[in-house]
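>>> sequence and predicted structure below; questions after.
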Amino acid sequence: MNITRAFQAADPSLRLHAALAAGTDADPAYLVPLMERMGDEPDFFVRDMLTWAITRYPVSETFPLLIEVLNDPQARSQARSQALHTLSKIQAPGTWEVLTTPMLHHPDVAFRTAAWRVAVAVVPHAERAALAVELVAELGRGDEDTQRSLSRALAELDDEVRPLLATVIAHAQATQAYLDDPEGGIAGHLHEARRVAALGPFAQN
């Protein structure tokens, strides 16, 4: 099969079949066309098959190519997002080191959420708390799907996230109380909100 030609077919089922064939044969000659197709493929299912196909190749061959796409400022955002998605599946050693803080807050939603998935999958234990701080800063940003993706990422950092969320909730409640009662002062409202957040269901006792 001429993979490059098949990837140009108008019928997405033909492109899907080409990606399946490339992953099944794992011929080294197919790897570059697979990488190139990531940035152009409009069909979600074909893109997913492209990722599956790439994971079928040795990490020693795919990892450098994925990092090259990720770090290429000329690459399309879709290509870079798909590279991140594929890295989340491979979870190769060294992945954490290529992630940057700006990636976690990238203006492109697909890129940003893909960075979250990779980050929580490969974060070293010593970096979990710092990653939790960065992800909590994304609360409230984006539409429902984006917020759902963030919640899933935060859930992977369970113990590190819980105290941060309690602080955010307390601050939000204190701000709401201050809006309703400016004369009460923000400090007093914040103290009470923190007490309630810390005590949880026992706060009313």
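The structure has been received and is ready for your questions.
>>> okay, CA-based contacts and neighbour counts for the rest of this
Fine.
>>> okay, helices next: where are they in the protein?
Using DSSP state H, the helices found in the chain span residues 3-6, 12-25, 28-38, 44-55, 59-70, 77-90, 95-98, 101-104, 109-122, 128-136, 144-155, 158-180, 186-199.
>>> now the ones you listed as CSV including mean neighbour count?
As requested, the helices of the chain are exported to CSV (neighbours: other Cα atoms under 10 Å):
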stretch, mean neighbour count
helix 3-6, 16
helix 12-25, 19
helix 28-38, 18
helix 44-55, 20
helix 59-70, 17
helix 77-90, 22
helix 95-98, 14
helix 101-104, 15
helix 109-122, 22
helix 128-136, 18
helix 144-155, 16
helix 158-180, 16
helix 186-199, 17
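>>> ok, now which ones touch the closest residue to residue 121 other than its chain neighbours?
Leaving aside its sequence neighbours, residue 121 sits nearest to residue 88 (Cα to Cα, 6 or more residues apart in numbering; 6.6 Å). Each residue near residue 88 by Cα atoms under 8 Å, 6 or more residues apart in numbering is listed here: 117, 118, 121, 122.
>>> gap between residue 88 and residue 141?
22 Å (Cα to Cα, to the nearest Å).
>>> residue 115 too?
Residue 115 is 15 Å from residue 141, where distance means Cα to Cα.
>>> likewise residue 48?
Residue 48 is 26 Å from residue 141, by Cα to Cα.
>>> compute the first-to-last residue distance for stretch 172-191.
For stretch 172-191, the first-to-last residue distance is 12 Å (Cα to Cα).
>>> oh, that last question was meant for stretch 19-32, not what I typed.
12 Å.
>>> touching it from outside, list them.
In contact with stretch 19-32 (Cα under 8 Å, 6+ apart) are residues 3, 7, 34, 46, 49-50, 52-57, 62.
>>> distance from stretch 166-186 to the middle of the chain?
Distance, stretch centre to chain centre, for stretch 166-186: 31 Å (Cα atoms, centre = their mean, to the nearest Å).
>>> put this next to the first one:
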Amino acid sequence: MTMPDHKPERKPDQKPEPDQKPEPDEPGQETYAARAFRALESAGASVRVQAALAVGTDPDPRFVGKLVERCAVEPEFHVREMLTWALTRHSPSITVPKLVGELRSERAQARSQALHTLSKIGDGQAWPAITRALLTDADDEVARAAWRAAVVLVPEREKPGLAAVLVTQLGRGGPETRLSLSRAVIALGERMMPTLQAAMAASDPQVRQHAIATERLWYDPDAGFESAIEEAKRVAALGTTSQDE
């Protein structure tokens, strides 16, 4: 008697090995895409991160919308990082427009994670979407992500204009937010210096101290931010800057 061909059964949640393409879906069976979508919404963070890893390992345009959707609501940092990685594995021609669309979301996490992912993709077509509204967003996480994305995406000729917007945020937030802003300003290179030096003479002491600390970090990148701030306080109190010393 001839036995019928029989494929080994694959468990519903089993993902293909990194070098293995998904087997064709048989009629009546749940599709691989549907299983991946379900896994990305699993209650278990370990399942979600493995699903994102599998989707990024074997990129497929069908997954991009779901990955972007999950970025907006995923509660775990390490899972969000894997979602971002998975998106970077897909074509920017597909991912960038969808991520740019998220920048208009009312959900802060959607905006911040989209900005973070755009900074990792590094495709300049996203630059026009990095608006002043995002760079000055009331949510610190969104603003910080916008600063990081902006310095990656900005064309050389537009660096002075970006610096002018960034210095309006000097003195904002706590130490982490201020350090993020200092790093973004410094990343613009020499083109930011005239704008930064103008801020060093600001009437607001918080702005002035932050600007001076940023200049200190520019000249001494190994200096800690806290020590740069303390030095900035001393300099501001004495009314001197590096230009005067």
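Perfect, I can see it now. Just so we're clear, the structure is a prediction, and the values are computed from it rather than from any experiment.
>>> what residue of the second structure matches up with the residue nearest to residue 121 of the first structure?
For residue 88 of the first structure, the aligned residue in the second structure is residue 119 (criterion: TM-score structural alignment).
>>> report the separation between that match and residue 238 of the second structure.
Counting by Cα to Cα - residue 119 of the second structure and residue 238 of the second structure are separated by 39 Å.
>>> residue 136 of the first structure and residue 148 of the first structure, how far apart?
13 Å.
>>> quick revisit: would a markdown table of the contacts of stretch 19-32 of the first structure with distance to residue 92 of the first structure be doable?
Formatted as a markdown table, these follow (distance: Cα to Cα, whole Å):
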| residue | distance to residue 92 of the first structure |
| --- | --- |
| 3 | 26 |
| 7 | 27 |
| 34 | 19 |
| 46 | 23 |
| 49 | 19 |
| 50 | 18 |
| 52 | 15 |
| 53 | 16 |
| 54 | 13 |
| 55 | 11 |
| 56 | 13 |
| 57 | 12 |
| 62 | 10 |
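>>> which residue is nearest the middle of the second structure?
Compute the mean C-alpha point of the second structure, and by Cα atoms, centre = their mean the closest residue is residue 116, 1.1 Å away.
>>> tell me how many other residues crowd the alignment partner in the second structure of residue 26 of the first structure.
With TM-score structural alignment as the matching criterion, the partner of residue 26 of the first structure in the second structure is residue 59. Residues near residue 59 of the second structure, counting by other Cα atoms under 10 Å, number 17.
>>> kindly report the same for residue 216 of the second structure.
Neighbour tally, residue 216 of the second structure, other Cα under 10 Å: 22.
>>> follow-up on the earlier one: pick the one among the contacts of stretch 19-32 of the first structure closest to residue 99 of the first structure.
Nearest to residue 99 of the first structure among the contacts of stretch 19-32 of the first structure, counting by Cα to Cα, is residue 62 at 16.7 Å.
>>> spatially nearest residue to that closest one, not counting backbone neighbours?
That would be residue 54: by Cα to Cα, 6+ apart, it lies 6.9 Å from residue 62 of the first structure.
>>> ok, that neighbour - contacts?
23, 31, 34, 35, 62, 86.
>>> ok, these vs residue 110 of the first structure, which is closest?
Using Cα to Cα, the contacts of residue 54 of the first structure come closest to residue 110 of the first structure at residue 86, 13.1 Å.
>>> how about the contacts made by the nearest residue to that closest one once chain neighbours are set aside?
Excluding the flanking residues, the one nearest residue 86 of the first structure by Cα to Cα, 6+ apart is residue 51, at 5.5 Å. Contact partners of residue 51 of the first structure, counting by Cα under 8 Å, 6+ apart, are 82, 85, 86.
>>> how close does the last one get to residue 195 of the first structure?
Between residue 86 of the first structure and residue 195 of the first structure the distance, using Cα to Cα, works out to 43 Å.
>>> do the same with the first one
As defined by Cα to Cα, residue 82 of the first structure lies at a distance of 44 Å from residue 195 of the first structure.
>>> equivalent analysis for residue 101 of the first structure, please.
32 Å.
>>> how about residue 12 of the first structure?
For residue 12 of the first structure relative to residue 195 of the first structure (Cα to Cα), the value is 57 Å.
>>> cool, and residue 160 of the first structure?
20 Å.
>>> could you do residue 135 of the first structure as well?
24 Å.
>>> and residue 91 of the first structure, how many neighbours?
Neighbour tally, residue 91 of the first structure, other Cα under 10 Å: 16.
>>> got it, and residue 245 of the second structure?
5.
>>> any idea how far it lies from residue 175 of the second structure?
26 Å.
>>> equivalent analysis for residue 197 of the second structure, please.
Taken as Cα to Cα, the span from residue 197 of the second structure to residue 175 of the second structure is 21 Å.
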